[in-house]
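**Q** show me the folded form of this:
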Amino acid sequence: MKENFVNSLPPEQKEKTKKGLVWVFIFSITMFFAGLTSAYIVSMGDGFWIKVKFPTAFWISTILILASSLPLYMAVKAIKAGDMKKTSMLLLLTTILGIAFGISQWKGYSALNNEGAHFVSRIMVTDGRYGEYYSIKMDGVLLDIEGNSYEKKGELLTEEEAQALRTFMLNFDLGTDFNQIFTLPAYGEKFVFLYKDEPLSLVNGKFVKTNGEALQLLEFERLTHLARNIIDERGDFFISGKMGEDFHLYYAGKELQYIDRKLHYNGEVLSDNLQNKLLRGNSDTSTAYLFMITGLHFLHVICAVLMMLVYTIRSFTGRWDASNAVNLKSGAIFWHFLGALWVYLLLFLLFIH
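**A** From the prediction side, this is the model:
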């Protein structure tokens, strides 16, 4: 009904009305994202905050969405001139670049996910944290850990050693099956578990402490958590890599340092109160914001790509001519806006996140 009313208006009035509706929509989206970015800044000043490196795919997607504006600008010129063949080809190119933007964005999200930056996750490992209950001897040498890196005699494990450790720990990724009988030829030769610094023996397929007691349910559950952490190449942090290089951790806007498996704030060891807050009750809100802000923009782009796909099909099937220039120009305004919005979000997250 509203569309029919707009189409019944004189050409100049129709163009003004459609552009006005587009600008109202753009203003609404702008205020929405302004609210999100403001909430991001406010939340960052009142808790622990992780800053991660931006995936390369996000930079590629920026180039793609900016490049897509040129053929769309030329398509508006072409349809006004009545050159429908040129309009169709330029719209097709715009749509392809829009789809490529979406694919690149998806690869960026996958890269974040592979680095341990999930929409919902914690910052530091609590369950199965290496050294809290369990430690491991490998080839008779006690393994140490710094961040997410396992070491032997002060040297990082080689890839072959790390893979051997992960393979061994697969035996204990059991879910809730804690009554399994183990047959582990490597145990006692290549690997030995220590529980509270005391070695565990494997007797009749069961782990036994030095006092002869078998592991209890909770103790064995802790071992399965450790196994999952090692398999996922996780040590003290859920984010992969080295703190201070691959990712940074802040509290109330100030960066924390990680020294000897302890966090330092303002040059001193993090207080017990803040340490407990981080370990027991603090989730990675920053990455949730990152996914939410970029993801909502991504959804808007998907809608815009579908719009361009419809325009492209109509132009190729002869359902469009020069009289549809107003529709295309209105759609182009929205498309260019989404490109500008992405650049703003990218710069905001680059300097803030």
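
**Q** for the rest of this, base every contact and every neighbour count on C-alpha atoms.
**A** Fine.

**Q** for the chain, longest helix please?
**A** helix 11-44 (DSSP state H).

**Q** which element follows it toward the C-terminus?
**A** Counting by DSSP states H and E, the next helix or strand C-terminal to helix 11-44 is strand 48-52.

**Q** roughly how far is the helix or strand just after that next one from the heart of the chain?
**A** Under the assignment DSSP H and E, the closest C-terminal helix or strand after strand 48-52 is helix 56-80. Here helix 56-80 is found 25 Å from its chain centre; the criterion is Cα atoms, centre = their mean, to the nearest Å.

**Q** packing partners of helix 56-80?
**A** helix 84-114, helix 325-352 (3 or more Cα pairs under 8 Å, 6 or more residues apart in numbering; DSSP states H and E).

**Q** confirm that S240 sits in a helix.
**A** No. S240 sits outside any helix when classified using DSSP: H, G, I helix; E, B strand; the rest coil, being coil.

**Q** who's in contact with the closest residue to it other than its chain neighbours?
**A** Excluding the flanking residues, the one nearest S240 by Cα to Cα, 6 or more residues apart in numbering is E115, at 5.0 Å. By Cα atoms under 8 Å, 6 or more residues apart in numbering, the contact set of E115 is I239, S240, G241.

**Q** please give the structure of this sequence too, so both can be compared:
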Amino acid sequence: MDLSKDVDPIVHEKMKKNLVYVSCFSIVMLFAGLTSAYIVSMGDAFWLETPLPTAFWWGTACIFISSMVFIGAIDAARKGRQSLMKGGMALTLTLGLLFVYFQWKGFGQLMQNGVHPFQNHIVVTDGRYGDYFEVKKNGRFISLDGNDYLWNEKKMSSDEFGAFQKYMKEFISGENYNNKFRLITKGDQKEYQLIFNNEPLAIQNNSFYINDTTPLKSADILRLKQLAQNVVDGRGDFFAKGKIGEDFNISYKREKLEYTNRKLYYKGKVLSNFLQIKATESSDMASSFLFILTFLHLLHIAGALIYLSRVVVKTFMNKFGMDNHLSLRLTSIFWHFLGLLWGYLLLFLVFIH
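**A** Here you go, the predicted structure:
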């Protein structure tokens, strides 16, 4: 027995709208809590500041245009213009799917730039170039400035760095228990010289020896593999790709840090030993929050798209008309809300992140 038929249409509409408003309010509370936690967490922590990927901006355009198209579709429904309503609803769904596509593309752009959701640090510690190992090329040391590898006091060209990466890649396959490496590029071995604690390493039977007699220890082989992985991945002193101060920033207590001679400076002074340790041990919470906020919003968009798909199907089945389009209006309320929520999150990330 359908009791809703006995309810006054105006009351029925208010009941349905209230359910939508309650859902919106609960989502507002969820994201208010997360953004508050974001602000509190950055108070006494090292924070990675990165620009938002361009794909996010394309997605923003899609979701805002979809809201305007949705408004036009409802107006067409009120006027009984079925073909215009169907076209508007189909376009709204398409733009919503494009928003999802651009969000995923944005996640990919972030990860390509060294920004990952979990288990990531800000400063490279394991396999850090220069701590244990260095490399000479044609008798000159390769040095590091941020994420830029230098040779002859100049940043390596893409070809030079590619050859360096090819050389270092061979050490990733080293076997920890027997000090063996699959060294293939014999020509490159003449061009490059691996240095361990200021001592050149000799290669004998695909193994490394210090002073031709002392084999490299397993712990040092692991460090070499970590360094090799960093070089192959294009990392220097930081996990984020690019140049500090231009492509990304690191802040402490909301103050941007300066970086000179491979050292971080806070308010013009080198970080104290305590802060140096804290910086090396700090996880990249900023990126974790970025992914959590945007992915949670994307999940709500996905849920809305599932329902929107059903509404579009009903639209093409001529289920809606001049006097029967409540489902359209209820869906539009939630869809507009998610668009406004994304606008808030975007502004929050632009000005706070």
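
**Q** got a TM-score for the pair?
**A** Superposed pair, TM-score by TM-score structural alignment, normalised by the length of the first structure: 0.95. Supporting alignment: 350 aligned residues with a Cα RMSD of 1.6 Å.

**Q** before we move on, the earlier item: which of the helices and strands packed on helix 56-80 of the first structure sits most buried?
**A** Greatest average neighbour count among those goes to helix 84-114 (a mean of 20), per mean count of other Cα atoms under 10 Å.

**Q** now do the helix or strand just after that helix: which elements does it pack against?
**A** Helices and strands here follow DSSP H and E; after helix 84-114 of the first structure, the next one along the chain is strand 134-138. Packing contacts for strand 134-138 of the first structure, counted by 3+ Cα pairs under 8 Å, 6+ apart, involve strand 141-146, strand 191-195.

**Q** now the first one on the second structure. Mean distance?
**A** Right, strand 141-146 of the first structure. On superposition with the second structure, the mean distance recorded for strand 141-146 of the first structure (mean Cα distance after the TM-score superposition for the first structure) is 0.5 Å.

**Q** who's in contact with the residue mapped onto T94 of the first structure from the second structure?
**A** Using TM-score structural alignment, the partner of T94 of the first structure in the second structure is T92. Counting by Cα under 8 Å, 6+ apart, T92 of the second structure touches S66, S67, V69, F70.

**Q** which of these map to contacts in the first structure?
**A** Using both residues aligned by TM-score structural alignment, their matches' Cα atoms under 8 Å, the first structure keeps these contacts from the contacts of T92 of the second structure: S66, S67, V69, F70.

**Q** measure how buried E153 of the second structure is and give me the count.
**A** 12 (other Cα atoms under 10 Å).

**Q** one more: A304 of the first structure?
**A** Applying other Cα under 10 Å, I find that A304 of the first structure has 19 neighbouring residues.

**Q** need the nearest residue in space to it, chain neighbours excluded.
**A** A304 of the first structure sits nearest to W335 (Cα to Cα, 6+ apart), 6.6 Å away.

**Q** swap in I210 of the second structure?
**A** That would be L201: by Cα to Cα, 6+ apart, it lies 5.2 Å from I210 of the second structure.

**Q** my guess is that neighbour meets S207, correct?
**A** No. Judged on Cα atoms under 8 Å, L201 of the second structure makes no contact with S207 at a distance of 9.5 Å.

**Q** between these two, tell me which one has more neighbours.
**A** L201 (21 against 18).

**Q** confirm that the more buried one sits in a strand.
**A** Yes. The assignment for L201 of the second structure (three-state DSSP) places it in a strand.

**Q** list the contacts for it?
**A** So L201 of the second structure contacts Q193, L194, I195, F208, Y209, I210, N211, D212 (Cα under 8 Å, 6+ apart).
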